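S.K.: can't give you the sequence, but here's the structure:
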């Protein structure tokens, strides 16, 4: 009699390629899961191809990407655990709120509707896209300096530059505009069903030194779930920035996620 390993779906955020999850995929496979890390809609298979074809992902919306991953999940042999970083975290929350997946982990998740804090560091991190309204329907790339501020501020400049060269790709600006305007839009695509009490467990993770999604934003996200009876927890990593899933300290975060999953019988 064979047993089916629990699928895990990793979802990356803006400006990183799906292959940035490779160390996590390998670790979770060794831990007995069946992990995959699909790209966003139309995302080329390699970093090099993605950089050469920025228009492939231009104008994607939050719903476009959420529906893309919902279709992937529907094709799996069993309901997966969904793990997302940054906007991938928002998609993980949105899918879990819709009853998709058995559990979710949202690492430095992008701001959902209802979250009010907007720290200056977050505004500055979003300027490469939000600074020009004409970017709405375009794909935008970061410079090494912009990546250093938004992702690599808690690691050395040398490590930040190496991560930039290895993993960064152009990304659609539209999700950032949607998240930024979420609290002013009645039917915002950044809305998550935070009241759902029948969903699986959710773990929110923040880095206390994160500029792109500051810790205060993730703590405010946790408060949005106050009316849900489902398991919702927050784990903070002191002194970690937005690069915490890809930098030299990624294993500490990954091990904490694995421990949380075991605690919840997953």
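M.R.: Alright, I've got the coordinates. None of these values were measured; they are calculated from a predicted model.

S.K.: hey, let's count contacts and neighbours off CA atoms from now on
M.R.: Fine.

S.K.: what distance do you get for residue 116 to residue 109?
M.R.: To residue 109, residue 116 is 14 Å away according to Cα to Cα, to the nearest Å.

S.K.: the two - which one has more neighbours?
M.R.: The residue with more neighbours, out of residue 116 and residue 109, is residue 109; 28 against 14, by other Cα atoms under 10 Å.

S.K.: and that one, what element?
M.R.: Taking DSSP states H and E as the definition, one finds residue 109 inside no helix or strand.

S.K.: what does residue 125 give?
M.R.: Using DSSP H and E, residue 125 sits in helix 120-130.

S.K.: and after that helix, which helix or strand comes next?
M.R.: Next along the chain after helix 120-130, taking DSSP H and E as the criterion, comes strand 139-140.

S.K.: show me how far that following strand is from its chain's centre.
M.R.: 17 Å (Cα atoms, centre = their mean, to the nearest Å).

S.K.: try stretch 43-52
M.R.: How far stretch 43-52 lies from its chain's middle: 19 Å, per Cα atoms, centre = their mean.

S.K.: list the buried residues in that stretch.
M.R.: 43-44, 47, 50-51 (16 or more other Cα atoms under 10 Å).

S.K.: out of those residues, flag the one nearest to residue 158.
M.R.: The closest of the buried residues of stretch 43-52 to residue 158 turns out to be residue 47 (Cα to Cα; 19.9 Å).

S.K.: how far away is that closest one from residue 237?
M.R.: As judged by Cα to Cα, residue 47 and residue 237 stand 28 Å apart.

S.K.: next: residue 122.
M.R.: With distances taken as Cα to Cα, residue 122 is found 18 Å from residue 237.

S.K.: buried sites along the helix holding residue 125?
M.R.: Residues 122-126, 128-130 are the ones in helix 120-130 that count as buried (16+ other Cα under 10 Å).

S.K.: and which of the residues you listed is nearest to residue 221?
M.R.: When these are compared for distance to residue 221 (Cα to Cα), residue 122 wins out at 14.7 Å.

S.K.: which SS class is the residue lying closest to that closest one once chain neighbours are set aside?
M.R.: Excluding its sequence neighbours, the residue lying closest to residue 122 (Cα to Cα, 6 or more residues apart in numbering) is residue 212, at 4.8 Å. Of the three states, residue 212 takes coil under DSSP: H, G, I helix; E, B strand; the rest coil.

S.K.: put this next to the first one:
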């Protein structure tokens, strides 16, 4: 039986951005799914037209959404997540719902202390207005350029903005900012369980939205008894999973998975 892989996108990027990954993993023998977040529509344009549907959903809502979808699969899948999807992937792995996880430029789990200026600036489109906690928020072309496309040419960044960006709920970012003081924060992840499956955390060297030091600190929070590995991708920003260099990151994930969760069980 072929191993299932579930791809989880992050804020502001539609699930269709995973299509090249799905094609590549299918060629390698995996079966793939790339469901959207709660409220996402099937296409980028439809999601933009129905922005209110995505508002109000928090980290746990998104996690529960994917957990319900995973429960319908014939096997325990691998989960591959980007940005907030990387945080959700870690939560699903820790809950025993995934056989392995790849978290790429993941939003910080509770306990990460690093808070670089670039990360704060990238979150300002949401945090600047407290009312955004319960709203859908869209990035401007300029905000996308800073947070996602800073390591790309302006032309490529603008094309990715046009092709893949969608409104996203503001709530997850507010939940991250309050994680330190929240005893039941949805950003909390069990990091010491040696029984859970393997985890690869990937950080882009030039990422503004989730700077590399944030991803590295997340990996360091995991206990030495867990199968956890960190890799840095030189010269790459937050768009690394869907820009022109996506194949380098996908090949890294495939090589890592081949040693731990074969395409055929």
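M.R.: Cool, got the structure. These figures come from a predicted structure and were not determined experimentally.

S.K.: TM value for the aligned chains?
M.R.: Here the TM-score for the pair of chains, by TM-score structural alignment, normalised by the length of the second structure, is 0.98; 262 aligned residues with a Cα RMSD of 0.7 Å.

S.K.: about what we covered before: can you tell me which of the buried residues of stretch 43-52 of the first structure are in strands?
M.R.: The members of those all map outside strands under DSSP state E.

S.K.: ok, so of those residues, who is nearest residue 19 of the first structure?
M.R.: Nearest to residue 19 of the first structure, judged by Cα to Cα, of the buried residues of stretch 43-52 of the first structure is residue 47 at 8.0 Å.

S.K.: what range does stretch 113-130 of the second structure cover in the first structure?
M.R.: Residues 116-133 of the first structure are the counterpart of stretch 113-130 of the second structure, counting by TM-score structural alignment.

S.K.: now the helices for the first structure?
M.R.: Assigned by DSSP state H, the helices in the first structure fall at 22-30, 47-52, 62-74, 87-97, 120-130, 144-150, 157-167, 174-180, 215-223, 250-263.

S.K.: for the last one, the distance to its chain's centre please.
M.R.: Taking Cα atoms, centre = their mean, one finds the center of helix 250-263 of the first structure at 16 Å from the center of the full chain.

S.K.: after superposing, tell me the mean distance of that helix to the second structure.
M.R.: For helix 250-263 of the first structure, the mean deviation from the second structure after alignment is 0.5 Å (mean Cα distance after the TM-score superposition for the first structure).

S.K.: in the second structure, which residues correspond to that helix?
M.R.: Going by TM-score structural alignment: helix 250-263 of the first structure matches residues 246-259.

S.K.: check the shortest one too.
M.R.: In the comparison with the second structure, helix 47-52 of the first structure aligns to the range 44-49 (TM-score structural alignment).

S.K.: residues in contact with the matching stretch: which ones?
M.R.: 14, 16, 40-41, 163-167 (Cα atoms under 8 Å, 6 or more residues apart in numbering).

S.K.: over to stretch 224-232 of the second structure?
M.R.: Stretch 224-232 of the second structure is contacted from outside by 191-205, 212, 216, 219, 222, using Cα under 8 Å, 6+ apart.

S.K.: still on that earlier bit, which of the helices of the first structure sits closest to residue 39 of the first structure?
M.R.: Comparing these by Cα to Cα, helix 62-74 comes nearest, at 9.0 Å.

S.K.: if you tally nearby residues, what's the number for the aligned partner of residue 213 of the first structure in the second structure?
M.R.: In the second structure, the residue paired with residue 213 of the first structure is residue 210, using TM-score structural alignment. By other Cα under 10 Å, 30 other residues sit near residue 210 of the second structure.

S.K.: same check on the one 10 residues further on?
M.R.: Residues within reach of residue 220 of the second structure, counting by other Cα under 10 Å, total 15.

S.K.: show me what it aligns to in the first structure.
M.R.: Using TM-score structural alignment, residue 220 of the second structure pairs with residue 223 in the first structure.

S.K.: so who does that match touch?
M.R.: Contacts for residue 223 of the first structure (Cα under 8 Å, 6+ apart) come out as none.

S.K.: ok, residue 54 of the first structure next?
M.R.: Contacts of residue 54 of the first structure (Cα under 8 Å, 6+ apart): 139-140, 169-171.

S.K.: what would the residues you listed look like in CSV with neighbour count and distance to residue 66 of the first structure?
M.R.: Output for those, formatted as CSV (neighbours: other Cα atoms under 10 Å; distance: Cα to Cα, whole Å):
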residue, neighbour count, distance to residue 66 of the first structure
139, 22, 18
140, 23, 20
169, 26, 19
170, 25, 19
171, 29, 15
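
S.K.: now for these: which two are most distant?
M.R.: The span of the contacts of residue 54 of the first structure, defined through Cα to Cα, is set by 139 and 169 at 9.5 Å.

S.K.: hmm, back to that, deepest-packed of the helices of the first structure, please.
M.R.: With neighbours taken as mean count of other Cα atoms under 10 Å, these reach their highest mean count in helix 87-97, at a mean of 27.

S.K.: against the second structure, where does that helix fall?
M.R.: Going by TM-score structural alignment: helix 87-97 of the first structure matches residues 84-94.

S.K.: what about that stretch, how far off from the first structure?
M.R.: Looks like 0.3 Å for stretch 84-94 of the second structure (mean Cα distance after the TM-score superposition for the first structure).

S.K.: map residue 64 of the first structure onto the second structure.
M.R.: That one, residue 64 of the first structure, aligns with residue 61 by TM-score structural alignment.

S.K.: can you name the residues that contact that match?
M.R.: Shown in contact with residue 61 of the second structure (Cα under 8 Å, 6+ apart): residue 38.

S.K.: that one and residue 159 of the second structure: what is the separation?
M.R.: Distance, residue 61 of the second structure to residue 159 of the second structure, using Cα to Cα: 30 Å.

S.K.: so which of the buried residues of stretch 43-52 of the first structure would you say is closest to residue 190 of the first structure?
M.R.: Within those, distances to residue 190 of the first structure taken as Cα to Cα reach their minimum at residue 43, with 21.3 Å.

S.K.: which residues does that closest one contact?
M.R.: Residue 43 of the first structure makes contact with 50, 56-57, according to Cα under 8 Å, 6+ apart.

S.K.: 6 Å - rerun?
M.R.: For residue 43 of the first structure, the contact set (Cα atoms under 6 Å, 6 or more residues apart in numbering) is empty.

S.K.: how close does it sit to residue 139 of the first structure?
M.R.: 12 Å.

S.K.: then residue 18 of the first structure?
M.R.: In terms of Cα to Cα, residue 18 of the first structure sits 16 Å off from residue 139 of the first structure.

S.K.: next: residue 167 of the first structure.
M.R.: As judged by Cα to Cα, residue 167 of the first structure and residue 139 of the first structure stand 16 Å apart.
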